[in-house]
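1. My questions concern the predicted model and sequence given below.
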Amino acid sequence: MGDLRKGYLLALATFVIWGLFPFYFKALGQFSALEIIAQRAIWSALFGALALLFWRHPGWWRELLAHPRRLAVLTLSGLLIAGNWLIYVWAINNGHIIEASLGYYINPLVNILLGMLVLRERLRPLQWVAVLLAAGGVGLQLMTLGQLPWIALALALSFSVYGLLRKMAPVAALPGLVVETWLLLPIALVWVLLFGSGPSTEPAFWQTPEALWLIAAGPVTLIPLLCFNSAARYLPYSTLGFMQYIAPTLLLVFAVLVFGEAFPADKQMAFFFIWSGLAVYSYDTWRLLRKNRSKP
């Protein structure tokens, strides 16, 4: 019972931190999205290396070198997660928090589709209903706005494909993330040194209090991930799946109530279709779990 309680607290901490990200990125409004992502890669690589000194994963490096294909997959997954970060930060700082939250609501339903198309998994009837409802929500936005909700779709697709690639490269979460940031580090350094023009490219900037906000990108990235990994040891993965909706729900609430983004009726209707799909998906998952538990 104590482990279960610990798991719930760790999972709650994870998703609340992710849900509070808009406040952090709004505090970095003076920096461009590219500058934030470059610094995030640099400081995540540094703090990730330090984290590996405390959370040891014996033999992970030798195992990675013994399977070079995994290194190639981690390179691709690193580029994908960097693109996901870039779109997310740009969306937050340009008044598109609602659409960002929509992306993370769609994400589990995109996972279902990728499982069918790539892993040849068969969809259960209620999963088809969930996917079609989500598609209806996206289609509704296309009709009412005259354009695809590209931010939501890009966030959902990039994160779903990222998860699929990480499944293909079975490396523990922390070492995998650290390797991804190490592989991104040369790109980030080249951008900062040769193409960067923001405040962080000036040596004098690193003597100011504002520099601490960029340095914090390292722990801000790693702490919720470590909480998530710990929670996964104590909770069923399906429980984590249900709790993941805390983060996009907080994004939506903050977007409307704190940052004053418009949430007109047509967007509400699109969200209604997405939420209906998630409700069907959640019910189907709960029913399957209950059926499996009842088996002798």
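-> Cool, the structure landed.
2. drop to CA atoms for contacts and neighbour counts, all remaining ones
-> OK.
3. for the longest helix anywhere in the chain, packing partners?
-> Secondary structure assigned by DSSP state H gives helix 265-294 as the longest helix of the chain. Secondary-structure packing of helix 265-294 (3 or more CA pairs under 8 Å, 6 or more residues apart in numbering; DSSP states H and E): helix 97-117, helix 125-145.
4. To Glu180, which of the ones you listed lies closest?
-> Of all the helices and strands packed on helix 265-294, helix 97-117 sits nearest to Glu180, with 21.2 Å by CA to CA.
5. of all the helices and strands packed on helix 265-294, which lies closest to Leu157?
-> helix 97-117 (6.8 Å).
6. Tell me the helices and strands packed up against that closest one.
-> Using 3+ CA pairs under 8 Å, 6+ apart, helix 97-117 is in contact with helix 68-93, helix 125-145, helix 150-168, helix 246-257, helix 265-294.
7. What separation do you get for Leu79 and Arg70?
-> 14 Å (CA to CA, to the nearest Å).
8. Next: Leu133.
-> For Leu133, the distance to Arg70 - CA to CA - is 35 Å.
9. Check Tyr283 too.
-> Counting by CA to CA - Tyr283 and Arg70 are separated by 35 Å.
10. Show me which of these two is the more surrounded one.
-> Neighbour count, other CA atoms under 10 Å: between Tyr283 and Arg70, Arg70 has more, with 20 against 14.
11. so who does the residue lying closest to that one once chain neighbours are set aside touch?
-> Using CA to CA, 6 or more residues apart in numbering and skipping the chain neighbours, the partner closest in space to Arg70 is Ala169 (4.9 Å). Residues counted as contacts of Ala169 (CA atoms under 8 Å, 6 or more residues apart in numbering) are 69-70, 73-74.
12. Out of the residues you listed, the closest to Gln244 would be?
-> Leu74 (23.7 Å).
13. Now name the helix or strand holding Trp182.
-> Using DSSP states H and E, Trp182 sits in helix 173-190.
14. Counting by contacts, list what that helix packs against.
-> Helix 173-190 packs on helix 33-54, helix 68-93, helix 217-234, going by 3+ CA pairs under 8 Å, 6+ apart.
15. Figure out which of those helices is closest to Asn111.
-> The nearest among these, by CA to CA, is helix 68-93 at 15.3 Å.
16. take the one below as the second:
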Amino acid sequence: MLEKERQGVIWAIGAYLVWGVLPIYWKWLHNVPSDEIITSRVLWAFIFTLLFVLITRKTKLLIEDLMSLWQNQKAFWSLFFASALISGNWFLYIWAVNNNHLVETSLGYYINPLISVLLGIFFLKERLTTAQKIAFVIATIGVIILTISYGRFPWLAFSLAISFAIYGLMKKTIPLDAVRGLTIETLFIVPFAFIYYIYLFLSDRAVLFHDSFQTDVLLILTGAATAVPLVLFAKGAQQMPLYMIGFLQYIAPTCMLFLGVIIYGETFNPIDLLSFSLIWLALILFTVSKVMEARTRKLKLAKL
């Protein structure tokens, strides 16, 4: 059991490290407009995941998933909306990275778990412990200080956090295999991506096949860049406790923050440090309380 959990942790760390350094990949595509990158990402992610399903001989399961969704119209349209939502999240993320907003992007993914919990309270009637309530207050103070420092509300960070949190909430109500789920999600959006690519080619705005061979390869591999960390995460999540996943998820925004400040020279002044420190403190408090909660529940179950 411990060996299986250890392997799960390795897979999950791999996924979060890939997500954390992906901004470097998008920076390599700085000469490609964000709308074409997201169009390419949807198109090639669908092709890549569909090929993966075919190679692993899970086509029958994919068809069963589609039939099951169609029979449950609420789940079908919920997943369609979730697909549109994650596509919007991808677009914002890529635009932010290629317009030198990595620090604000990392902020968005730091506060995402806290917003997810708020959605859980409102929609799933989940309850918070005293420590978790204190964590929310501390994080809110950090965001308020950051907002005053910016002179504007950090809309980009919150747009990323809220869109991904709502996407996560909707996916929670529709249990699907990660790879087949992504195949279906991109299937919903791929017709729009295909039509938009036709428009780009007809209007001579397409970069694909009109730039360097390196750019073409990078655009085609956006599908793999999207699917590979998801596959790693799916393998990890199946073999480790949920609270451990919650703890490891901060690897990605930490990598983004490091890249933004150290590698790409984005500003990070003392006020930013104070605000982020409060948010980090809130996340540590929140995560520790979740770990203790999970262990208490596990002990209770062991006694039964």
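-> Happy to help now that I have it. Here the structure is a predicted model, which is why all the values come from computation and not from measurement.
17. which residue lines up with the residue nearest to Arg70 of structure 1 in structure 2?
-> Ala169 of structure 1 maps onto Ile174 in structure 2, with residues paired by TM-score structural alignment.
18. Next: Leu251 of structure 1.
-> By TM-score structural alignment, Leu251 of structure 1 lines up with Met256.
19. list the contacts for that match?
-> So Met256 of structure 2 contacts 20-21, 23, 102-103, 105-106 (CA under 8 Å, 6+ apart).
20. please redo it, this time with the cut-off set to 10 Å
-> 17, 19-24, 97, 102-107, 109, 262-263 (CA atoms under 10 Å, 6 or more residues apart in numbering).
21. Near whatever residue of structure 2 lines up with Ala265 of structure 1, how many residues? Count them for me, please.
-> The criterion is TM-score structural alignment: under it, Ala265 of structure 1 has Pro270 as its aligned partner in structure 2. Pro270 of structure 2 has 9 neighbouring residues, counting by other CA under 10 Å.
22. correct me, but Thr215 of structure 2 touches Ala206?
-> No. Look at Thr215 of structure 2 against Ala206 with CA atoms under 10 Å: they stay out of range, at 11.7 Å.
23. Quick check: neighbours shared by the two?
-> By CA under 10 Å, 6+ apart, the residues touching both Thr215 of structure 2 and Ala206 are Val32.
24. For the most centrally placed residue in structure 2, give its distance to Leu50 of structure 2.
-> Per CA atoms, centre = their mean, the C-alpha nearest to the average position across structure 2 is that of Phe164, at 6.3 Å. From Phe164 of structure 2 across to Leu50 of structure 2, the span is 23 Å (CA to CA).
25. Over to Leu218 of structure 2?
-> From Leu218 of structure 2 to Leu50 of structure 2 the distance is 19 Å (CA to CA).
26. Same check on Lys298 of structure 2?
-> For Lys298 of structure 2, the distance to Leu50 of structure 2 - CA to CA - is 38 Å.
27. between these two, who's got more neighbours?
-> For Lys298 of structure 2 versus Leu50, neighbours defined as other CA under 10 Å are more numerous around Leu50 (22 against 11).
28. OK, contacts around that one?
-> 44, 56, 58-59, 62, 179-180, 182-184, 186-187.
29. if we can go back for a sec, tell me the contacts of the match of Ala265 of structure 1?
-> Per CA under 10 Å, 6+ apart, neighbours of Pro270 of structure 2: Phe276.
30. quick revisit: I'd like to know which of the contacts of Met256 of structure 2 are buried.
-> Among the contacts of Met256 of structure 2, those classed as buried by 16 or more other CA atoms under 10 Å are 17, 19-23, 97, 102-107, 109.
31. Redo these as JSON lines? Include distance to Ser149 of structure 2.
-> Shown next, in JSON lines, are these (distance: CA to CA, whole Å):
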{"residue": "Leu17", "distance to Ser149 of structure 2": "30"}
{"residue": "Trp19", "distance to Ser149 of structure 2": "28"}
{"residue": "Gly20", "distance to Ser149 of structure 2": "26"}
{"residue": "Val21", "distance to Ser149 of structure 2": "27"}
{"residue": "Leu22", "distance to Ser149 of structure 2": "28"}
{"residue": "Pro23", "distance to Ser149 of structure 2": "25"}
{"residue": "Val97", "distance to Ser149 of structure 2": "21"}
{"residue": "Leu102", "distance to Ser149 of structure 2": "17"}
{"residue": "Val103", "distance to Ser149 of structure 2": "14"}
{"residue": "Glu104", "distance to Ser149 of structure 2": "13"}
{"residue": "Thr105", "distance to Ser149 of structure 2": "17"}
{"residue": "Ser106", "distance to Ser149 of structure 2": "17"}
{"residue": "Leu107", "distance to Ser149 of structure 2": "14"}
{"residue": "Tyr109", "distance to Ser149 of structure 2": "19"}
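32. tell me the secondary structure for the closest residue to Ser40 of structure 2 other than its chain neighbours?
-> Nearest residue to Ser40 of structure 2, sequence neighbours excluded (CA to CA, 6+ apart): Leu219, at 6.2 Å. At Leu219 of structure 2, secondary structure determined by DSSP: H, G, I helix; E, B strand; the rest coil is helix.
33. The aligned residue in structure 1 for Leu219 of structure 2 and Leu222 of structure 1: what is the separation?
-> When structure 1 is aligned by TM-score structural alignment, Leu219 of structure 2 is paired with Leu214. Going from Leu214 of structure 1 to Leu222 of structure 1 by CA to CA gives 14 Å.
34. These two: who's more crowded?
-> For Leu214 of structure 1 and Leu222, the more surrounded residue by other CA under 10 Å is Leu214, and the numbers stand at 25 against 19.
35. quick one: the more buried one from Phe205 of structure 1, how far?
-> 11 Å.
36. residues touching the aligned residue in structure 1 for Phe188 of structure 2, list them.
-> Residue pairing (TM-score structural alignment): Phe188 of structure 2 is matched to Leu183 of structure 1. Shown in contact with Leu183 of structure 1 (CA under 10 Å, 6+ apart): 41, 45, 71, 74-76, 78-79, 177.
37. Sweet, I'm off.
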